[in-house]
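Engineer: Test case, fold it:
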Amino acid sequence: MPYAVGKFYEQVSDYDLEYQSQSEQDVPFWRELLQRLAPKRVLELACGSGRIGLELLQGPGDFLLDGLDLEPSMLKAYRRKLALQPIELQQRVALYEGNMTSYQLPRKGFYDLIFLPFNSICHLFEIEDQIATFKNAYDHLAPGGYFVVDTQLPDLDYLSNALNNPSHVYLEDELEDPNGEFTMHVYTTRRYDPNEQLQRLSWVHEKYFETGENERYLTKLEMHVFFPRELQLLFLSTGFAIDAIYGDYTFKPFGKGTRQIIVGQKPH
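Structural biologist: Next up is the predicted model:
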């Protein structure tokens, strides 16, 4: 059975700290893509605590942004951050708790753009869930709308190490709390099941507080590894045309980077 996704995402403040540097990479990409596509109605799946959405709202354009996430703690943090924004920005946002495989939003057939960023598609382990997610996005898009999925390109050396050295412990990151209250070290172990295409990841977070106290906790997560033709077939088999595939966040061609960012379009 898959690990509960919520266990990893319940520590929202630590998650935000750990992935704050990711925004320097992918937020400019999403901002540029919105300028190119010029949508008026946008839905972000697996929106989390607003790492991407809040940045996009403060950029150009007056689009409406809906966000959907499965984890209540993430949505609570998103709402808390949103409450600090100007009222006119708050009025452009609606947040929903739900599963990307089965959500039924009031604005079905409404969106010009639905996007699923930063490996969140990897939480879909079963083929049935993958197809349901793509069909649901298709149904919620207006004719001519776009569905964009961003995930990592499989690294065969990385997966080989995870397969052959499942007990090896890696120091993933060393982070400083912005308020100076603690230092956090993040350690991981990685296992890979090639038959199921699953990464099984374990994280140990160790905090060293200025008060001299320590804190340690363990989280686990499973992530499906999507190979390129597999992901492209999901788009084609659910009715989308593939408009573009990018290899990284600077719009390099597919194969020239470490990402596979697919832009699918619902026919007019």
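
Engineer: Please count neighbours and contacts with C-alpha atoms only from this point.
Structural biologist: Will do.

Engineer: Once you drop chain neighbours, what's closest to residue 31?
Structural biologist: residue 56 (6.0 Å; CA to CA, 6 or more residues apart in numbering).

Engineer: Then residue 78?
Structural biologist: Closest to residue 78 by CA to CA, 6+ apart is residue 49, at 4.2 Å.

Engineer: picking up where we left off before, count of neighbours near the residue nearest to residue 31?
Structural biologist: Number of residues near residue 56 (other CA atoms under 10 Å) recorded here: 19.

Engineer: and it, what does it touch?
Structural biologist: Contact analysis of residue 56 by CA atoms under 8 Å, 6 or more residues apart in numbering lists 27, 30, 31.

Engineer: Return the subset of the residues you listed lying in helices.
Structural biologist: Among these, the ones falling in helices (DSSP state H) are 27, 30, 31.

Engineer: Quick one: those residues as JSON lines, columns for distance to residue 184 and neighbour count too.
Structural biologist: Formatted as JSON lines, those follow (distance: CA to CA, whole Å; neighbours: other CA atoms under 10 Å):
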{"residue": "27", "distance to residue 184": "24", "neighbour count": "18"}
{"residue": "30", "distance to residue 184": "29", "neighbour count": "19"}
{"residue": "31", "distance to residue 184": "30", "neighbour count": "19"}
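
Engineer: another one to check against the first:
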Amino acid sequence: MPDSDGYFGENIAATYDESTAEMSRPAVVEPAVDVLAELAGDGPALELGIGTGRIALPLAARGIAVHGIDMSRAMVDRLRAKPGGDAVEVTIGDFATTRAGDEFALVYLVFNTIDNLTTQDAQVDCFRNAAAQLRPGGCFVVEVGVPDLRRLPPGQSAVPFHISDTRWAFDTYDVATQAMSSNYVTIVDGRAEHWSIPFRYVWPAELDLMARLAGLRLRDRWEDWTREPFTSESGKHVSVWEKPAA
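Structural biologist: Next up is the predicted model:
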């Protein structure tokens, strides 16, 4: 069950970096930071759901002033304990509504974090919150997966994404409500433990409408941070919406 840190309390924060080590490889991080640094220019930049600083710290190392918003104190404590973490200003709160300023050149969400907002209303609020904190001409960037519903045969609601002798992981989907959850089963000394995190999956066209409601317009959409074209076969997208210049 969630606590004041949401679903990313101490029990998750303690092993989060290890469990996401694949996403922290330079080959994954550097292309993302390259794009974000280019969009930020002279900054400042704001990361929504900053977590332990996987992207924020290398972006700050480029000389860009990076701020963050996150509900989880446990995750932010990990960020602050890392080299350079004390230079990143973080506001504790719900990133759908919490404000850190109103003159950011860049606001961004990475690694499916938009899906952590489990209602459409909250996702719409997030776009409005991002737009309110952008200066004219600034950009809002979202990296998020495309729902993998084509793998669901009739009558099935779960899609496995990891199976080993000690760990099982699978996503469940409700196509009527767009609710989903990521579920993890770990086996230690013959005993199984299960934990689950709820999400709400969202389609690219739906995000575009949220952006329009917030006064933003689509500038770019790529398959990945390498700026490959987004196609019907893409498993995720990186989308850039721009706040019109005054």
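
Engineer: TM-score of the superposition?
Structural biologist: With the length set by TM-score structural alignment, normalised by the length of structure 2, the two chains reach a TM-score of 0.86; 239 aligned residues with a CA RMSD of 2.5 Å.

Engineer: did I read that right, the residue nearest to residue 31 of structure 1 in a helix?
Structural biologist: Yes - using DSSP: H, G, I helix; E, B strand; the rest coil, the secondary structure at residue 56 of structure 1 is a helix.

Engineer: ok, residue 104 of structure 2 - how many residues close by?
Structural biologist: Using other CA under 10 Å, residue 104 of structure 2 is surrounded by 26 other residues.

Engineer: just residue 39 of structure 2 next, same as before
Structural biologist: Using other CA under 10 Å, residue 39 of structure 2 is surrounded by 19 other residues.

Engineer: Quickly find the element holding it.
Structural biologist: Here residue 39 of structure 2 sits within helix 26-40, counting by DSSP states H and E.

Engineer: now swap in residue 44 of structure 1 and tell me
Structural biologist: Secondary structure assignment for residue 44 of structure 1, by DSSP H and E: strand 41-45.

Engineer: so where in structure 2 does that strand end up aligned?
Structural biologist: Mapping strand 41-45 of structure 1 onto structure 2 (TM-score structural alignment) gives residues 44-48.

Engineer: Would you enumerate the residues in contact with residue 146 of structure 1?
Structural biologist: Contacts of residue 146 of structure 1 by CA under 8 Å, 6+ apart are 112, 113, 114, 263, 264, 265, 266.

Engineer: Excluding chain neighbours, give the residue nearest to the counterpart of the fifth one in structure 2 in space.
Structural biologist: Under the alignment defined by TM-score structural alignment, residue 264 of structure 1 is paired with residue 241 of structure 2. Counting by CA to CA, 6+ apart, the nearest residue to residue 241 of structure 2 once its immediate chain neighbours are dropped is residue 218, at 4.3 Å.

Engineer: and that neighbour, how far is that from residue 125 of structure 2?
Structural biologist: As judged by CA to CA, to the nearest Å, residue 218 of structure 2 and residue 125 of structure 2 stand 18 Å apart.

Engineer: now swap in residue 20 of structure 2 and tell me
Structural biologist: Residue 20 of structure 2 is 28 Å from residue 125 of structure 2, where distance means CA to CA.

Engineer: want to try a markdown table for the contacts of residue 56 of structure 1, with distance to residue 107 of structure 1 as columns?
Structural biologist: Listed next are these as a markdown table, based on distance: CA to CA, whole Å:
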| residue | distance to residue 107 of structure 1 |
| --- | --- |
| 27 | 25 |
| 30 | 22 |
| 31 | 23 |
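
Engineer: Return the closest of the residues you listed with respect to residue 203 of structure 1.
Structural biologist: residue 27 (25.2 Å; CA to CA).

Engineer: which residues does that closest one contact?
Structural biologist: The contact partners of residue 27 of structure 1, taken as CA under 8 Å, 6+ apart, are 52, 55, 56.

Engineer: What residue in structure 2 is paired with it?
Structural biologist: Using TM-score structural alignment, residue 27 of structure 1 sits opposite residue 29 in structure 2.

Engineer: corresponding residues in structure 1 for the longest strand along structure 2?
Structural biologist: In structure 2, assigned by DSSP state E, the strand with the most residues is strand 134-145. Alignment of strand 134-145 of structure 2 against structure 1: residues 141-152, by TM-score structural alignment.

Engineer: now the helices for structure 2?
Structural biologist: Remark: helices assigned in structure 2 by DSSP H are 10-19, 26-40, 56-60, 73-81, 120-133, 204-213.

Engineer: Tell me which of these sits nearest to residue 190 of structure 2.
Structural biologist: helix 10-19 (20.5 Å).

Engineer: could you check the angle helix 73-81 makes with the closest one?
Structural biologist: Per axes from the mean of the first three to the mean of the last three CA atoms, to 10 degrees, the angle that helix 10-19 of structure 2 makes with helix 73-81 is 50 degrees.

Engineer: Can you pull up the most central residue in structure 2?
Structural biologist: Among the residues of structure 2, the one closest to the centroid is residue 113, at 2.4 Å (CA atoms, centre = their mean).

Engineer: residues in contact with that one?
Structural biologist: Contacts of residue 113 of structure 2 by CA under 8 Å, 6+ apart are 49, 143, 144.

Engineer: neighbour-wise, which of the residues you listed leads?
Structural biologist: Busiest of the contacts of residue 113 of structure 2 [other CA under 10 Å] is residue 49, holding 27 neighbours.
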